[in-house]
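Colleague: sequence? don't have it. structure:
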């Protein structure tokens, strides 16, 4: 079931399996690639990237990031996915890129921006210097891959 929300003006929330997804594309990624992968995963876990900080007499608000999916290999994060409509500036703006870099610095693994297609998905690891370009992303048909080996980094 989908319901429109003020927070998600470009789409509707999708409710499935007790989860609330931000878009139909995100729900499709879950159903097609995450749900039956056999891997442990979390949906929308929240990470504090920079805590609330006191600077002199003022407080600086915290910076948090919530990936769409985090997939684990044993207890280690193997993938942090953020489903996007595109890899361009419209899909990944400067503030999103900053959160992706902070996530990489805190967790030791980059966020993989994902564009879901009919039979597979395209992904680019964000915030690293030797990443694939939006014209040459990694194309996958499942989430059981090692992004470092797959991209020869």
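Modeller: Good, I have the coordinates. Predicted model, so just to flag it, every value in this text is computed and none were measured.

Colleague: all contacts plus neighbour counts: C-alpha atoms, from now on.
Modeller: Fine.

Colleague: quick one, what contacts residue 66?
Modeller: Residue 66 sits next to 44-47 when contact means Cα atoms under 8 Å, 6 or more residues apart in numbering.

Colleague: residue ranges for the strands of the protein, please.
Modeller: Secondary structure of the chain (DSSP state E): strands at 2-4, 12-16, 19-21, 40-43, 47-50, 53-55, 58-60, 63-65, 69-73, 76-83, 111-116, 121-125, 138-140.

Colleague: sorry, back to before: please report which of the contacts of residue 66 has the highest neighbour count.
Modeller: Within the contacts of residue 66, most neighbours by other Cα atoms under 10 Å means residue 44, with 18 neighbours.

Colleague: Distance check, the residue nearest to that one when sequence neighbours are not counted against residue 135.
Modeller: Using Cα to Cα, 6 or more residues apart in numbering and skipping residues adjacent in sequence, the residue nearest residue 44 is residue 68, 4.8 Å away. Residue 68 sits 23 Å away from residue 135, going by Cα to Cα, to the nearest Å.

Colleague: higher neighbour count, those two?
Modeller: residue 68 (23 against 7).

Colleague: hmm, back to that, with distance to residue 153 added, can I get the strands of the chain in CSV?
Modeller: Listed next are the strands of the chain as CSV, based on distance: least, Cα to Cα, whole Å:
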stretch, distance to residue 153
strand 2-4, 40
strand 12-16, 36
strand 19-21, 32
strand 40-43, 25
strand 47-50, 25
strand 53-55, 35
strand 58-60, 36
strand 63-65, 25
strand 69-73, 20
strand 76-83, 15
strand 111-116, 14
strand 121-125, 11
strand 138-140, 12
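
Colleague: Nearest to residue 93, out of those strands?
Modeller: strand 111-116 (11.9 Å; Cα to Cα).

Colleague: Now do the closest one: which elements does it pack against?
Modeller: In this structure, strand 111-116 packs against helix 24-29, strand 76-83, helix 94-107, strand 121-125, with contacts taken as 3 or more Cα pairs under 8 Å, 6 or more residues apart in numbering; DSSP states H and E.

Colleague: Next up, a structure to set beside the first:
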């Protein structure tokens, strides 16, 4: 059911008992291509609010940047998804008691500023549950 242990961990700690309805790996068509293959995206989790509207679109990664994070192709899919469905993809990295979350593709950086040990600046927020409104980041 899950593509990685990180996905399974995120599901067990944050999605399963959240009280929200959700889908695992739903398929979205980003661009129909006539005779060509359509461009699609399958986020890891889609969480719905109490009225059945999409609240969160999660893509679980091992890191926010670098080799195990979102590669350029993934960032392009996130951008296309946001343009088509008007919902940002939240890239998450599960940790022991919380998860790091970053939204890619925004016109300005709105996430909290953190500095890594290598002196490289990263932007992300720390979340402890799914009870937040991603619209406040826009």
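Modeller: Perfect, I can see it now. All figures in this text were calculated on a predicted structure; none of them were measured in a lab.

Colleague: Which of the strands of structure 1 sits closest to residue 151 of structure 1?
Modeller: It's strand 138-140; of the strands of structure 1, that one is closest to residue 151 of structure 1 (Cα to Cα) at 7.1 Å.

Colleague: Give the aligned range of that closest one in structure 2.
Modeller: Aligned using TM-score structural alignment, strand 138-140 of structure 1 spans residues 125-127 in structure 2.

Colleague: Superpose on structure 1 and give me the mean offset of that stretch.
Modeller: Mean deviation of stretch 125-127 of structure 2 relative to structure 1 after superposition (mean Cα distance after the TM-score superposition for structure 1): 0.6 Å.

Colleague: contacting residues around that stretch?
Modeller: 98-102, 111-112.

Colleague: of all these, which comes closest to residue 128 of structure 2?
Modeller: Using Cα to Cα, the contacts of stretch 125-127 of structure 2 come closest to residue 128 of structure 2 at residue 98, 4.4 Å.

Colleague: so that closest one sits right up against residue 129, yeah?
Modeller: Yes - between residue 98 of structure 2 and residue 129 there is a contact under Cα atoms under 8 Å: 7.3 Å.

Colleague: ok, the two, which is more surrounded?
Modeller: Higher neighbour count among residue 98 of structure 2 and residue 129: residue 98, with 16 against 13, using other Cα under 10 Å.

Colleague: what does that one align to in structure 1?
Modeller: Going residue by residue (TM-score structural alignment), residue 98 of structure 2 aligns to residue 120.

Colleague: So the closest residue to its match other than its chain neighbours versus residue 2 of structure 1, what's the distance?
Modeller: Closest residue to residue 120 of structure 1 apart from its sequence neighbours, by Cα to Cα, 6+ apart: residue 141 at 4.5 Å. Residue 141 of structure 1 sits 26 Å away from residue 2 of structure 1, going by Cα to Cα.

Colleague: One more: residue 71 of structure 1?
Modeller: 25 Å.

Colleague: Neighbour count: these two, which is higher?
Modeller: The neighbour count for residue 71 of structure 1 versus residue 2, taken as other Cα under 10 Å, is higher for residue 71 (21 against 15).

Colleague: So that one versus residue 48 of structure 1, what's the distance?
Modeller: When residue 71 of structure 1 is compared with residue 48 of structure 1 (using Cα to Cα), they lie 18 Å apart.

Colleague: Run through the residues that contact residue 109 of structure 1.
Modeller: Residue 109 of structure 1 neighbours (Cα under 8 Å, 6+ apart): 77-80, 103.

Colleague: which of these count as buried?
Modeller: 78-80, 103 (16 or more other Cα atoms under 10 Å).

Colleague: neighbours around residue 21 of structure 2, how many?
Modeller: Count around residue 21 of structure 2 with other Cα under 10 Å applied: 17.

Colleague: Which residue comes closest to whatever residue of structure 1 lines up with it once chain neighbours are left out?
Modeller: Using TM-score structural alignment, the partner of residue 21 of structure 2 in structure 1 is residue 40. In space, residue 40 of structure 1 comes closest to residue 72 once its chain neighbours are excluded; the distance is 5.4 Å by Cα to Cα, 6+ apart.

Colleague: Next: residue 20 of structure 1.
Modeller: residue 14 (5.6 Å).

Colleague: Fine by me, we can end here.
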